[in-house]
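Asks: Pasting the sequence and the predicted model now:
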Amino acid sequence: MSMLSNPAQKYSAFPQVDLPDRQWPSRRITTPPRWLSTDLRDGNQAIVDPMDSAKKTRFFDLLVEVGLKEIEVGFPSAGETEFDFISGLVRSGRVPDDVLVQVLTQSREDLIRTSFASLEGARAAIVHLYNAVSPAWREIVFGMTPKQVIGVAVAGAKVMRDEAAKRPETDWHFQYSPETFSTAELDISLAVCEAVMDVLQPTPVHPIILNLPATVEAATPNIYADQIEYFIRNLPNRESAVISLHTHNDRGTGVAAAELGLMAGADRVEGCLFGNGERTGNCCLVTMALNLYTQGVNPALDFSDIDRVIETVEYCNELPVHQRHPYGGELVYTAFSGSHQDAIKKGFAARETQNDTGWRVPYLPIDPADLGRNYEAVIRVNSQSGKGGFAWVLEQDQGLKLPKAMQADFSPHVQRLADELGRELTAEDIWQAFRKAYHVKTYPKHFQLLDYEERRSTDGTRLFSGTIAVAGQQQSVSGRGNGTISSVIATLRDSFDLALEIVDYSEHALSTGSDARAAAYVLAALPDGRRVWGCGIDEDVATAGVRAVLSAANGAVTVA
């Protein structure tokens, strides 16, 4: 078998919804939906080794911690392990008063009764009833007519009603899903939901939850939004229903479909953290919540420590969160490209000088710090990187703010190292390369400052005197100039016949590094026109300047 040259022989385009006056395209999402996590049910049935009770309990605690108020905790009729976990969770007192647990059941009397039994003693709970309604399932799986499918749902709803009545101490909430809604005829979905509502008699004060799942994502998100808007417009007693969305990611647009479904009038979104679920997964609650966050909407979910959330999810699911997963992936805030690095670096620099609190940093749709990420990992260096990349790393790791011309001078050193190693460069790699290139905090072959003193002469000039080691041999030196830097230049000329002219000098305080408080940079010109850079780091800013001149002097001798 191979891909068909004419796929229309086998596959047909999904039909459009006849909704010429659709309203959802002009709407915005301004408030968060009600969220339901189905990690412990949809997510759990989609992993190779389902979670044991300890893992499910740990996951449940995480969901509560990040702010989920509705959590589908399992399928109690699936087996003893599942039933025991749910009933134990209810009895443990672990469920906060403001959190609703939900269980799922097919529309079969024995399964429904088991589901209610698992929630015995709960303060409040949701029982979620479902049956498939679309043509492929009706005709191929069950061999039923639409009328018979509706009958199955009604029979299940009656059992739900009666079981709830036996346990008046619990505040029962009902949810019904016409499973496979996204591939079903809209009029049949409306008919089955209306029939269930007739049995359960919801009110605006105590509404039913109608979940409209894209059980298999079969069309573009706009069609799903049309389906939701059409359903809502034509549902009798709409004010007594909470419209919930349960999208899957078969076409890669599960989050987009849920967002458009909210624009179409839905109230609630079901999904899993980082999108785990059958086949290609469910709607990713992290992505959708943080999409809202970046649009200025508080999602009412807290991912301030996203790495700890990832750690728990990966442990419980035994599945990795992809490095490129939106917002949470290890590399989503990382730039290797030189042009990207330069833009990000400029964005951060602009924030330091502007009073605007709005977030505007190129290539970063969200501030990584809001999610507990640090800035050190934003820019990383490999053979594809530019000078902005290693300059950022040096600034974050060592506190050095290299002049732009010095960045260009150092760039070939970094590029050669990246090519030699054939891998991403670490901050330590870059720092050691910088030390080697500019003889910083090393023991250079030529000029090494051992000690010095400076004093002002009666004529206003400054006298530099000290000890410099050359090739390991100590030598007493002195020189006179108008200032510290010029007196060191004079010392190099008089004692070592090395002529340097300072073309540029800058210095700054260091914010990083426990053994240094200042850094100085010099650009020196040689008589033959060549230019060399030097850098000095010291606790004392004046000494940092002296070291920078000697750094340039070592560079001048090395290239001679």
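Replies: All right, it came through fine. Just so you know, these numbers come straight off a predicted model, no measurement behind them.
Asks: C-alpha from now on. contacts and neighbour counts both.
Replies: Will do.
Asks: tell me, what residue is most central in this protein?
Replies: residue 327 (1.6 Å; Cα atoms, centre = their mean).
Asks: any idea how far it lies from residue 373?
Replies: As defined by Cα to Cα, to the nearest Å, residue 327 lies at a distance of 10 Å from residue 373.
Asks: One more to weigh against that first structure:
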Amino acid sequence: MLADPSRKYPRADVLSLAERNWPANTLSQAPRWCSTDLRDGNQALVNPMNREQKMRLFERLVQCGFKEIEVAFPAASNTDFTFVRELIEQKHVPEDVWIQVITQSRPDLIERTLAALQGAPRAIVHLYNATAPLFRELVFRQDKAATIALAVRGVTQIRDHCDTHSHTDWVLEYSPETFCFTEPEFALAICTEVIETWQPSDARPLILNLPATVEVNTPNVYADQIEWFVSRLPVTEHVTISVHPHNDRGTGVACAELAMLAGATRVEGCLFGNGERTGNVDLVTLALNLYTQGISPGLDFSGLRELVALVEECNGLPVHPRHPYAGELVFTAFSGSHQDAIRKGFAEQARHPDAPWRIPYLPLDPADVGCDYQAVIRVNSQSGKSGAAWLLEQNHGLQLPRRLQQHFSRRVQEATDITGKELPVAEIWALFRQEYGLTEPARLTLVDYASESGDNGLTLRAKINTNGEHISLQGHGNGLLSAMMDAINHHYGLSLDIVDYHEHTLGQASRSKAVAYLECRHGELSRHGVGIDTDSARAGLQAVINITGAALADQFPR
């Protein structure tokens, strides 16, 4: 790289706008959406979509709610031409959906494009020609007058065709390419000539599409250009201002949002940002940005994972795991502090289910886009106590006491440090069962018990199974657990004291199982045990027995 790149890469021109209104505006409604996946996105693929893939994607775009879909460049290939004909002849286009096709301003290409639309009930014809000085001077060797004349001839040809084919509802779209580095005065002049030629009306609307075909500056500059243009446009009735941002500087979504603040009411782009070079503006991200600000986007992405799979199949390109909203890992936290915050947020949300969504690190509820909560927290060596506890709660209904969370997190840390990899839920559950006496067959299991209360407290008689042999125990205490502990200590010569005890049911049903969490101390050291049973009392007694089994197996203390 050059130490001083300024001579090779001079700064792009910045529009001087003394007063601007867009920074004070706020977004309050969604734009008109136009998907260009089947045209702009398709032309950027290594292997363009075949007919079956294009049809499947078209149908899914309709299901998502797109009312304007750019389906092809009919003059570019027989495949595109045939696809448009099939959509029309086989009546695949719903009555509220407009298909859009694109053409350069050349008579032969326009003629072929219009032929593809023969018999269409509704159609948008997207006409463009290069207006930026780089293209005028370097590529086409054409002055401004010739550039305007080229646009006017194209519009006139389309207008004459529309007049003689009035059975179709027509909309013209015109793009000065590329608007973002065309001189503002010239962009306005050529669009004014297009307006004069087309004569937009209620029956024949006009879309002026102002593309950032190649990003060359920051999004605020693009917004200034849009506001400057809109404020000086001689005719606004029946004219829609559309934008088509690309992502060369990584700011395509920001360009679209700021352009909307500046007066654009229509956005063209692709699902997940597919398109030439770095891609078009990502319509999914843009729509869900609005959604998470309480604005209905008018598009339905409730089956986002399925949509990702379809687009990946049709495009032959993966959606990045960190892609906003749609990536496999975007709802996932590995960090311990993040996991703790998310877990507390979900707990608070459960107490107030009708309250606004306020979960740390999750601006969108995964359920709104068809994702479950299984992937929200995953455990590796970076995770803390909350990660494994969350997974056990979500998958097995366990609500671990804080001290047990801390103890088990150390066991999980040891396991992940050894492998250096993520610990799946099944392995976390296996480790938990092994650690706290829930493996089968257990070393010791409660067979039966009976208790009676007297003046001196409670007497417990219990029968336990140890390796197939039944052993009878008897103990005294203030309650069942203390009496069982007394019996265990006397029979096995231990000195265990109960430090902490918690229990809860697993589920809401009356026949749900109960789980008991017990912490015992032996001198300065402690051990945790867990018991699960259909009866809460038996669950607590089994937790005592599970700690005893660990002690007798020389696993105590840890």
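Replies: Cool, got the structure. Keep in mind that what you see is a predicted model, and the values were worked out from it rather than measured.
Asks: Put one on top of the other, what's the TM-score?
Replies: Superposed pair, TM-score by TM-score structural alignment, normalised by the length of the second structure: 0.96. Supporting alignment: 555 aligned residues with a Cα RMSD of 1.8 Å.
Asks: Show me what the residue nearest to the centre of the first structure lines up with in the second structure.
Replies: By TM-score structural alignment, residue 327 of the first structure lines up with residue 325 in the second structure.
Asks: Also residue 23 of the first structure?
Replies: For residue 23 of the first structure, the aligned position in the second structure is occupied by residue 21, per TM-score structural alignment.
Asks: Confirm for me that its match is in contact with residue 262.
Replies: Yes: taking Cα atoms under 8 Å as the contact criterion, residue 21 of the second structure and residue 262 are neighbours in contact, 7.4 Å apart.
Asks: okay, these two: which has more neighbours?
Replies: Set side by side, residue 21 of the second structure and residue 262 show more neighbours around residue 262, with 27 against 11, by other Cα atoms under 10 Å.
Asks: Tell me the counterpart of the more buried one in the first structure.
Replies: Using TM-score structural alignment, the equivalent of residue 262 of the second structure in the first structure is residue 264.
Asks: Distance-wise, check its match relative to residue 101 of the first structure.
Replies: As for residue 264 of the first structure, its distance to residue 101 of the first structure is 27 Å (criterion: Cα to Cα).
Asks: Identify the residue nearest the aligned residue in the second structure for residue 183 of the first structure in space, chain neighbours excluded?
Replies: Alignment of residue 183 of the first structure against the second structure is given by TM-score structural alignment, with residue 181 as its counterpart. Sequence neighbours aside, residue 132 is the residue nearest to residue 181 of the second structure in space, at 5.9 Å (criterion: Cα to Cα, 6 or more residues apart in numbering).
Asks: Equivalent analysis for residue 501 of the second structure, please.
Replies: Computed as Cα to Cα, 6+ apart, the closest residue to residue 501 of the second structure that is not its neighbour in sequence is residue 518, at 4.7 Å.
Asks: Flag every buried residue along the helix or strand where the one you found lies.
Replies: Using DSSP states H and E, residue 518 of the second structure sits within strand 513-522. By neighbour count, and taking 16 or more other Cα atoms under 10 Å as the criterion, the buried residues in strand 513-522 of the second structure are 513-522.
Asks: Show the contacting residues for the aligned partner of residue 73 of the first structure in the second structure.
Replies: When the structures are aligned by TM-score structural alignment, the residue of the second structure matched to residue 73 of the first structure is residue 71. If a contact means Cα atoms under 8 Å, 6 or more residues apart in numbering, then residue 71 of the second structure has 36-39, 58, 84, 99-101 as its contacts.
Asks: Just these: which are in helices?
Replies: Here DSSP state H is the test, and the contacts of residue 71 of the second structure give 58, 84 as lying in helices.
Asks: For the contacts of residue 71 of the second structure, could you give me JSON lines that also reports neighbour count and distance to residue 176 of the second structure?
Replies: Formatted as JSON lines, the entries for the contacts of residue 71 of the second structure read as follows, by neighbours: other Cα atoms under 10 Å; distance: Cα to Cα, whole Å:
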{"residue": "36", "neighbour count": "25", "distance to residue 176 of the second structure": "17"}
{"residue": "37", "neighbour count": "29", "distance to residue 176 of the second structure": "21"}
{"residue": "38", "neighbour count": "26", "distance to residue 176 of the second structure": "21"}
{"residue": "39", "neighbour count": "24", "distance to residue 176 of the second structure": "18"}
{"residue": "58", "neighbour count": "22", "distance to residue 176 of the second structure": "27"}
{"residue": "84", "neighbour count": "25", "distance to residue 176 of the second structure": "25"}
{"residue": "99", "neighbour count": "24", "distance to residue 176 of the second structure": "21"}
{"residue": "100", "neighbour count": "25", "distance to residue 176 of the second structure": "17"}
{"residue": "101", "neighbour count": "28", "distance to residue 176 of the second structure": "16"}
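Asks: returning to what we had before: distance of the match of residue 23 of the first structure from residue 184 of the second structure?
Replies: 18 Å.
Asks: just residue 252 of the second structure next, same as before
Replies: Between residue 252 of the second structure and residue 184 of the second structure the distance is 20 Å, computed by Cα to Cα.
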